[in-house]
Every structure is written in structure tokens, then in C-alpha cells.
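Trainee: here is a sequence with its predicted model. Questions after.
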Amino acid sequence: MKDQLSDYINEVLGFYEVLGTDRVLNDHLHSQGGYNEWVFPRLQRAALDQVDNNCRATDSRYAIWAADVKEILLDAESYLEQNNVEASIRNIKLAINALSAYIDIKALFDAKSGMRFNTPDEIISRYEKFKK
């Protein structure tokens, strides 16, 4: 099973690497709709599932959350094609913030396992300048 999964992972990465910067697979496979409104609640649900080591849905929840980020970026691309730069920038910033939240959450899990680059307090203290 592990070898087969490794083969599938390599196939996925090879496929998207070949697409490069010229093409995008736009099939909405994992999209659940409501992505602008649900991007942070879905990330929260996935992360809290990860806290519960017995939850089987963690990976699929992260996949649905990542599909939200993809849809947000696809909308940003569409807005650019319509010359709606302001809407595109809003979506890009939303996607950046969603990815930043994911990075910080995963760093918190690293800190829990002892593989940390930063302590939880170091991660969270960066937010203070934005609360003013």
C-alpha cells in the first residue's frame, strides 16, 4: 500500500509540474462551494480534527480547504481577465491569508511534536501589530 501511495503521489506531482505556469486543471473536484465564506471555518475544522488523533476525516477536510483556496485563486484569475483588478487583489489577499493561517497552524503542530522552528508564543505574537 505504501509503495502504491508513493507511486500515486509521484504521479500527481509529475502531472502538475508538467502543467507548469501555462495551464491549470480546473475541474472543481473537491470544491464544496461557499469558498470565500468557508475558507477559515473549513481550515479550523481540519485543524481541530488533526488535534483529535482518532479522526479519519482530517486529510479530506484539508483537501476541501485547499480546494477553497484554489477556487478563490481561480476567481482572482477570472476577475483579472475581466479587468476587475480590485476584486482580484481582494481574492489574492484572502488566499494569502488562508495559506498563512495554514502555515501557522502546521507550525503549531510542529511545536507540539518537538520539531519546532518557533514556539507557539513566537507564532502568535506576530499578530499584535495588526490588532492596533
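Mentor: Looks like it arrived, so ask away. As the structure is a prediction and not an experimental result, all values here were calculated from the model. Numbers count the residues shown, from 1 in each chain.
Trainee: C-alpha only now, for contacts and for neighbours.
Mentor: Noted.
Trainee: show me what contacts residue 118?
Mentor: 107, 111 (C-alpha atoms under 8 Å, 6 or more residues apart in numbering).
Trainee: three-state assignment of it?
Mentor: Three-state call for residue 118 (DSSP: H, G, I helix; E, B strand; the rest coil): coil.
Trainee: presented hereafter is structure B, for comparison with structure A:
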Amino acid sequence: MKQVNPLIRCILDFYNLQRMENPVVLERMKEGNSEEWVMDRLERAIFNDCDKEAKATHSRYAIWGEDIRSLTLKARNEMIQGNCERAGKLLNIVINSMGAFIDAQVMLSNKPENISFIEPAEILESYIEALKSNNFKESAEIDSVVKRMEELIKDKPLFYGIEG
């Protein structure tokens, strides 16, 4: 876990920096029509997850899923009440949380025994590019996160066969 923790911290920090201001959508794994394939993709993910030996994995995913549902319902209620700005901020939290989940799963799948479609360095490089763009407000916090990500990228052995 020693090598994985800094990577996961980068994922969480990246999505948390603008969690209510801007939804972060970095499309790296988009194929086909999400509306048509969403349940099939979920089914494959669930069946792939079934053979893990972890004891609380599913419970934790369920708790997180309930948070996503709750935030989405709150956003829907805000929209119904005409408070679109608040609804948008709630949806940004949902979008960013989903992005963090996706990227963490990609990062954790980067083990020799797994198939990985994206290298961890690509994820961090996309974060750095996004943070340096005009979509994010400049701050010491962002500079610190970027610096930490750049340092991790320099440690190339980290990206080949991440140890859990």
C-alpha cells in the first residue's frame, strides 16, 4: 500500500479541489453509447469484482453508491424548486466523485496480473494539464498538488506493477 497511497491521494485531491465549482470530466475511456451500455458495463464490473477476497468491498461500494444517489436526488429536488445553481453544484460533486472512482479503479488495476488500459502516469499527466488550464483558479494548494504529482511521475518504476 505504500506506493498506492500517494497515487490515490493525488486522485482524491484532484477531484476535491473544485468539487462544487466545476465538474471534472476527463474522457479517456469513452466507447460507444453510455445510455445503451451502462447496465452491461456495470454487470461486467460486478462479476469481475465477485472473486475478490476483501471482506467490506461491496459494503463500501454500496455506501458510496447511496451517497451518489442521495446527492443526485438532492440535485433533482433543487432543480424542481428552481435552484439550478445549487443543483449544478451538487451534480459537480457527483461527477467528480464518479471520476475519482473511475480513476482509482484504473490505477488499482495497474498490476502485473491485471489488464490495464491506462497507465497511472497518463492519469496524473491529465490532472496536471487540467490543473494548469484556465478552468482552475490558481492557488498554493493547486501548486502543491501539481508538484506532488510531478514528483510521482518522475518515479517511473512506480508505474509498472503497482504493489497493493
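Mentor: Right, received. Where do you want to start? Owing to the predicted nature of the structure, the values given are computational and were not obtained by experimental measurement.
Trainee: go through stretch 69-87 of structure 1 and flag the buried ones.
Mentor: Buried residues in stretch 69-87 of structure 1, counted by 16 or more other C-alpha atoms under 10 Å: 69-77, 79, 87.
Trainee: again but with stretch 116-136 of structure 2, I slipped
Mentor: 120-121, 123-124, 127-128, 130-131.
Trainee: tabulate the residues you listed (TSV), appending secondary structure and distance to residue 142 of structure 2.
Mentor: Output for the buried residues of stretch 116-136 of structure 2, formatted as TSV (DSSP: H, G, I helix; E, B strand; the rest coil; distance: C-alpha to C-alpha, whole Å):
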residue	secondary structure	distance to residue 142 of structure 2
120	helix	19
121	helix	18
123	helix	16
124	helix	13
127	helix	11
128	helix	9
130	helix	11
131	helix	7
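Trainee: got those as a markdown table, with distance to residue 64 of structure 2 columns?
Mentor: Output for the buried residues of stretch 116-136 of structure 2, formatted as a markdown table (distance: C-alpha to C-alpha, whole Å):
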| residue | distance to residue 64 of structure 2 |
| --- | --- |
| 120 | 23 |
| 121 | 26 |
| 123 | 22 |
| 124 | 23 |
| 127 | 23 |
| 128 | 26 |
| 130 | 25 |
| 131 | 26 |
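Trainee: which one among the residues you listed gets closest to residue 15 of structure 2?
Mentor: Sorting the buried residues of stretch 116-136 of structure 2 by how near they are to residue 15 of structure 2, with C-alpha to C-alpha, puts residue 127 at the top with 9.0 Å.
Trainee: spit out the contact partners of that closest one.
Mentor: residue 14.
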